[in-house]
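Asker: Okay, here's the prediction I keep looking at, along with the sequence it came from:
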Amino acid sequence: MRVRRPSRSSEYVVVPADAVARAPRAADAAHAATLPLNALTAAQALDLLAVPEGGSLLVTGAAGAVGGYAVQLAAHRGIAVTALAREDDEELVRSLGAARFTGGAVGARSVDAVLDAAVLGERALAWVRDGGAYAGVIPHAEPAPERGVRVAAVEVAADGARLAELVRLVDEGVLTLRVAETYPLADAVKAHTRLAEGGVRGRLVLVP
């Protein structure tokens, strides 16, 4: 796929039509920008896990951008979600649809699957029952499989049709768009520094 690179004065960029979707009706540009990468990552990771309705899922990093979307999407599918996050994030992740919360204590082999948005690796894998499933969010960084657990990592791919479904869920109030902070493009270094500090709840957005 070739994308025409815009010049500094460009107002438009050409992308494949099947890679995009209309923005949510009630969202401004900054909030809409938080949806494609993060929500698609969560949705495609859940596809890899294939947890059935009524199954149990642990989401690590549940208060983060990917983790938050994963909690909402899984709960919407009728999956019993346990959210792993900081203690002061319990109210937030429960508001996103988590049935259970933990600040770190998880029983070994206690859930059907783990979506490891916090990149805990082998530690998170130990919480999956024998024959369950693990999905990471960084390709080639997932732990080695064991005990019959399916192990994979999502490599998010552009999908306009799927993105349109996610937009519909935003418009229906199922998904919440969260902007933690916005920065002008000139302050991109500050945004990266803030991201590296951790504890960001939502997305940092660069605006022109």
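Answerer: Looks like it arrived, so ask away. Numbering: from 1, shown residues only.

Asker: make it CA atoms for all contacts and neighbour counts henceforth
Answerer: Noted.

Asker: residues in contact with the closest residue in space to Thr102 that isn't next to it in sequence?
Answerer: Leaving aside its chain neighbours, Thr102 sits nearest to Leu84 (5.0 Å; criterion: CA to CA, 6 or more residues apart in numbering). Taking CA atoms under 8 Å, 6 or more residues apart in numbering, we find Leu84 in contact with Leu58, Val59, Thr60, Gly61, Ala62, Phe101, Thr102, Gly103, Gly104.

Asker: any idea how far Leu84 is from Ala118?
Answerer: To Ala118, Leu84 is 9 Å away according to CA to CA, to the nearest Å.

Asker: shouldn't Ala26 be in contact with Asp171?
Answerer: Yes: Ala26 is within contact range of Asp171, at 7.2 Å (criterion: CA atoms under 8 Å).

Asker: here's the one I want to compare it with:
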Amino acid sequence: MPARMMKAIRQHEFGGPDVLRYEDAPIPDVKAGEVRVRVHAVGLNPPDWYLRDGYKMLPPEWRPPVQFPVILGTDMSGVVEAVGDDVKDFSVGDAVYAMVRFPSGLAGDSRAYAEYVTVPASEVARKPAGIDHVHAAAVPMSLLTAWQFMIALGHDEPNPLQPSRHEPVPLKDRIVLVNGAAGGVGHFAVQIARWKGARVIATASGKNEAFLRDLGADEFIDYTRTNPEDVVRHVDLVIDAVGGPTTGRFLRTLKRGGALFPIFPLGFSGAEEAAKLGITVSATQVRSSGAQLAEIARVLDDGTIRVAIDSTFPLADARKAHERAAKGHIQGKIVLTVE
């Protein structure tokens, strides 16, 4: 019996946005423990372009083997179309959202840039009723990242980059600096810190000031005019949503006993300086969690946390969406819509 087909974005080689092809692909079979979802929207995240270009940002020995063709994408919102025989918590017709198989699907096993995707039932949660599929698809990886860094880790998997388990720190009555505050993770980190009672300093380009103050930032620094590390002192926590080799510059902004959480920790070389200053530097790998997405749904429903959409593109225009991402200065999230 011939396979049922769907439209998907696939690539047959590593490269830039031009390798993304809108083409036919088999609809995946639903297995035990899974649901199959008819996708309505897909959220874009940095791992999408990391995989697209062959994980060039990772050391060669860390790059997962990839078998082509591959379908990118982890974040989606849609409607359950089929359930595995042993799945009891979801039914056909349920509106759901998820971060699919992350990080276990780093080699391309998440496959959300498609009309249909199968998802382990443990990674799925009911979509917040108060937001549409576009906004729900923008949530999973970015808000789970902020949540697992700042609220609750939600898993016991070891972190190969550090010997100690990542632990969120108290936020109430603390001063929190969020760098890269207008982006996907950043705009959620600002809202979490404010919700939990912190005073928030947001760093982004000047055009984002009104946006971030509306989300709850108490102070704003335009990094194109002022280096935050030159003017900020004695903060309790820095969430560096940019991360990478430059994250060490924020050590001087922290008080003794403070913490620096780089969302992208690769390249940090200031461990010795941090130890001398009495500063904890810690990171974690975001992991799929249907239970945490169910908890998150409540604060999305009641408006405690809002989702900002930078731009939307039809699934067929995934290449254009990746080109938009490459330009940077994203305010919130980029989303693909699936008709």
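Answerer: Yep, it's here. As the structure is a computational prediction, the values presented were derived from the model and not from experiment.

Asker: Now the TM-score, please.
Answerer: Overlay of the two chains. TM-score (TM-score structural alignment, normalised by the length of structure 1): 0.89; 203 aligned residues with a CA RMSD of 2.0 Å.

Asker: rewinding a little: now the buried members of the contacts of Leu84 of structure 1.
Answerer: By neighbour count, with 16 or more other CA atoms under 10 Å, these hold Leu58, Val59, Thr60, Gly61, Ala62, Phe101, Thr102 as buried.

Asker: in structure 1, which spans are helices?
Answerer: Taking DSSP state H as the criterion, structure 1 carries its helices at 29-32, 36-49, 65-76, 90-95, 122-125, 160-171, 188-197.

Asker: the inter-axis angle of the longest one versus helix 160-171?
Answerer: Which is helix 36-49 of structure 1. Computed with axes from the mean of the first three to the mean of the last three CA atoms, to 10 degrees, the direction of helix 36-49 of structure 1 lies at 110 degrees from that of helix 160-171.

Asker: circling back: between Ala26 and Asp171 of structure 1, who's got more neighbours?
Answerer: When neighbours are counted by other CA atoms under 10 Å, Ala26 of structure 1 and Asp171 differ, and Asp171 comes out ahead with 16 against 10.

Asker: out of everything not next to it in sequence, what's closest to that one?
Answerer: Pro24 (6.0 Å).

Asker: Please pull up the equivalent of that neighbour in structure 2.
Answerer: Applying TM-score structural alignment, one finds that Pro24 of structure 1 aligns to Pro128 in structure 2.

Asker: With Arg201 of structure 1 instead?
Answerer: By TM-score structural alignment, Arg201 of structure 1 lines up with Gln331.

Asker: Tell me, how many residues neighbour that match?
Answerer: As a measure of burial, Gln331 of structure 2 has 22 neighbours, counting by other CA under 10 Å.

Asker: Wait, it touches Ala325, no?
Answerer: No: the pair formed by Gln331 of structure 2 and Ala325 falls short of the contact definition of CA under 8 Å, at 10.5 Å.

Asker: in structure 1, which spans are strands?
Answerer: 56-60, 80-84, 100-102, 111-116, 128-136, 150-153, 179-184, 203-207 (DSSP state E).

Asker: quick one: the match of Arg201 of structure 1 from Ala138 of structure 2, how far?
Answerer: 12 Å.

Asker: Now the common contact residues for those two.
Answerer: Joint contacts of Gln331 of structure 2 and Ala138 (CA under 8 Å, 6+ apart) are Ile309.

Asker: returning to what we had before: want to throw the helices of structure 1 into JSON lines with distance to Val137 of structure 1?
Answerer: Below are the helices of structure 1 laid out as JSON lines (distance: least, CA to CA, whole Å):
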{"stretch": "helix 29-32", "distance to Val137 of structure 1": "21"}
{"stretch": "helix 36-49", "distance to Val137 of structure 1": "8"}
{"stretch": "helix 65-76", "distance to Val137 of structure 1": "9"}
{"stretch": "helix 90-95", "distance to Val137 of structure 1": "19"}
{"stretch": "helix 122-125", "distance to Val137 of structure 1": "13"}
{"stretch": "helix 160-171", "distance to Val137 of structure 1": "18"}
{"stretch": "helix 188-197", "distance to Val137 of structure 1": "17"}
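
Asker: do you know which of those helices lies nearest Pro143 of structure 1?
Answerer: Checking these against Pro143 of structure 1 by CA to CA gives helix 122-125 as the closest, at 5.6 Å.

Asker: residues in contact with that closest one?
Answerer: Thr60, Val114, Asp116, Tyr134, Pro143.

Asker: same question, stretch 132-141 of structure 1
Answerer: In contact with stretch 132-141 of structure 1 (CA under 8 Å, 6+ apart) are residues 41, 45-46, 48-49, 111-117, 119, 121, 125, 128, 142, 148-155.

Asker: List buried residues within those residues.
Answerer: 41, 45-46, 48-49, 111-117, 119, 121, 125, 128, 142, 149-154.

Asker: follow-up on the earlier one: show me what contacts the match of Arg201 of structure 1?
Answerer: By CA under 8 Å, 6+ apart, the contact set of Gln331 of structure 2 is Ala182, Gly183, Gly184, Asn208, Ala308, Ile309, Asp310.

Asker: Now which residue in structure 1 aligns to the first one?
Answerer: What that stands for is Ala182 of structure 2. By TM-score structural alignment, Ala182 of structure 2 lines up with Ala63.
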